[in-house]
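Undergrad: any chance you can model this:
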Amino acid sequence: MNVGIFLDRDGVINEVLSHRVKFVNKPKDFYLLDGVGAAIKRFNKAGYKVFVVTNQGGIGLGYMKESMLDKVHNKMKDDLAEYGASVEAISYCPHKPHAGCACRKPEPQMILDLAKKYHVDVGESYMVGDRAPDIEAGKKAGAKTVLVGSRKEDNVEADLQFADLLAFAKWLIP
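TA: Predicted coordinates:
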């Protein structure tokens, strides 16, 4: 069985609600956060399967089309490749917030589907996020949970907490 690192996208991999970008609806709005390329490369070299699990309610709300999301994700892959880093797969929920679907975090379906497809032992894996729905989805899936960033989240009880993804990677892989 493989061990996975499941990453939320906005706020973990890329900037969101920053001085440069509010939401990432186009490739030009995508900026890797500092240290992300190095962190993912570290996971890759250590043999972890790296996945992105992201809510993309902007599709359901009509702010972007799936074809544009594909372009954003291609930019993310290209930006990561500059660091020698890569992700195994990306899963996203295109539904509106409060749609009641099984795939939108805090529900665990994206994690569980990827785990099944890629033979990942969820209990040995990590879900990394910057918000409560990410941590809740990880817990529901049975993964260890990691909260990153400085966003103040009430009632978030992650197993681990770090300033950013690179700090977590350095802790996990000294």
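Undergrad: going forward, measure contacts and count neighbours with C-alpha atoms only.
TA: Noted.
Undergrad: can you give me the strands for this protein?
TA: Taking DSSP state E as the criterion, the chain carries its strands at 4-7, 49-55, 89-93, 126-129, 144-148, 160-162.
Undergrad: and Pro106, which of these is closest to it?
TA: Shortest distance between Pro106 and the strands of the chain, using Cα to Cα, is found for strand 49-55: 9.4 Å.
Undergrad: what does the closest one contact?
TA: Outside strand 49-55, the residues that touch it by Cα atoms under 8 Å, 6 or more residues apart in numbering are 2-10, 40, 43-44, 86-95, 104-105, 110-111, 114.
Undergrad: make it 7 Å
TA: Taking contacts as Cα atoms under 7 Å, 6 or more residues apart in numbering, the residues outside strand 49-55 that touch it are 2-9, 87-94, 104-105, 110-111.
Undergrad: what's the answer for stretch 92-112, then?
TA: Everything outside stretch 92-112 that qualifies as a contact, by Cα under 7 Å, 6+ apart, is 53-57, 59-61, 91, 133-134, 136-138, 140-141.
Undergrad: ends of it, how far apart?
TA: The separation between the terminal residues of stretch 92-112, taken as Cα to Cα, to the nearest Å, is 13 Å.
Undergrad: before we move on, what about stretch 45-52?
TA: Per Cα to Cα, stretch 45-52 runs 17 Å from first to last residue.
Undergrad: buried residues in the longest helix seen in the chain?
TA: Among the elements of the chain assigned as helix by DSSP state H, the one spanning the most residues is helix 66-81. Using 16 or more other Cα atoms under 10 Å as the test for burial, helix 66-81 gives 69, 72-73, 75-76, 79-80.
Undergrad: one more sequence to fold, the one below, so I can look at both together:
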Amino acid sequence: MTHYKIQKALFMDLDGTVRRNKKGGFIEKPTDIELIPGVVERIHHYQDQEYLLFAVTNQGGVAAGFKTPQDISDENAEMMRLLSLHNVAFDRISIAFTHPEGKVAPYNRHSLMRKPYYGMLAVLEYQYYHEQGTILDLPNSLFVGDMDTDRECAEAAGGPYQDIQDFLKGGES
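TA: A predicted model of the protein is given here:
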């Protein structure tokens, strides 16, 4: 008989939620990245409660031709390095490179992986169920972001949403 574990997760958008450009605007290279003040402490709160930690991010700059998937990988590596200095690490990072108005194939298309759709969450749910026997408790998890697409993704997945500003204040959803 297989025993399954039910576990809550903290789903976090990245740009404008976990990280930002030190000088403002879009992140252009890994050395531009700084963590949003206060976010590490708040992530620790959920990490201490044994939430799984997931990053879910739209990176349409790849579809637009401003960045490559390798650029995004390098940016994420720098973010993970900065987080590791505070003993924080995401269990997985899920990325949607697509955008329906993009110019670079194969990313210039509609995709259910791109927020506001909840494809990234569904894939994480599938992976954890089949790889580890873990059922993600979406209704009791938390999605944190800074855009309407983040909120809409959480709503579509049936989970609660908190804007980054409220999250940083320490309120529970």
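Undergrad: the nearest residue to Arg9 of structure 1 once chain neighbours are set aside - how many residues pack around it?
TA: Distances taken as Cα to Cα, 6 or more residues apart in numbering put Thr54 closest to Arg9 of structure 1, at 5.7 Å, once the chain neighbours are dropped. By the other Cα atoms under 10 Å criterion, the neighbourhood of Thr54 of structure 1 contains 22 residues.
Undergrad: residue in structure 2 matching Thr54 of structure 1?
TA: With TM-score structural alignment as the criterion, the equivalent of Thr54 of structure 1 in structure 2 is Thr57.
Undergrad: measure that match to Asp15 of structure 2 for me?
TA: 8 Å.
Undergrad: re the thing from before, can you select the buried ones from the contacts of strand 49-55 of structure 1 in PyMOL?
TA: A single PyMOL command is used to select the members of the contacts of strand 49-55 of structure 1 judged buried by 16+ other Cα under 10 Å:
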select buried, resi 3+4+5+6+7+8+9+87+90+91+92+93+94+104+105+110+111
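Undergrad: what about stretch 112-127 of structure 1, how long is it end to end?
TA: Taking Cα to Cα, the span from the opening residue of stretch 112-127 of structure 1 to its closing residue is 11 Å.
Undergrad: all the helices of structure 2, residue numbers only.
TA: Listed in chain order, the helices of structure 2 (DSSP H) span 39-48, 61-64, 69-84, 119-132, 148-157, 164-169.
Undergrad: before we move on, back to that, wait, which of the contacts of stretch 92-112 of structure 1 is closest to Tyr31 of structure 1?
TA: Nearest to Tyr31 of structure 1 among these: Thr54, at 15.8 Å, using Cα to Cα.
Undergrad: about what we covered before: Throw the strands of structure 1 into a markdown table and include distance to Asn25 of structure 1, thanks.
TA: As requested, the strands of structure 1 are arranged in a markdown table below (distance: least, Cα to Cα, whole Å):
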| stretch | distance to Asn25 of structure 1 |
| --- | --- |
| strand 4-7 | 19 |
| strand 49-55 | 13 |
| strand 89-93 | 14 |
| strand 126-129 | 20 |
| strand 144-148 | 23 |
| strand 160-162 | 27 |
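Undergrad: between those strands, which gets nearest to Phe30 of structure 1?
TA: For those, distance to Phe30 of structure 1 was read as Cα to Cα. The smallest value, 14.2 Å, belongs to strand 49-55.
Undergrad: superposed on structure 2, what's the mean shift for the closest one?
TA: Plainly put, strand 49-55 of structure 1 ends up 0.5 Å away from its match in structure 2 on average once the two are laid over each other (mean Cα distance after the TM-score superposition for structure 1).
Undergrad: angle of that strand against helix 66-81?
TA: Following axes from the mean of the first three to the mean of the last three Cα atoms, to 10 degrees, one obtains 140 degrees for the angle between strand 49-55 of structure 1 and helix 66-81.
Undergrad: identify each buried residue in strand 49-55 of structure 1, please.
TA: Neighbour counts using 16+ other Cα under 10 Å place 49-55 of strand 49-55 of structure 1 among the buried residues.
Undergrad: for stretch 144-155 of structure 2, same thing?
TA: By neighbour count on 16+ other Cα under 10 Å, the buried set for stretch 144-155 of structure 2 is 144-146, 149-155.
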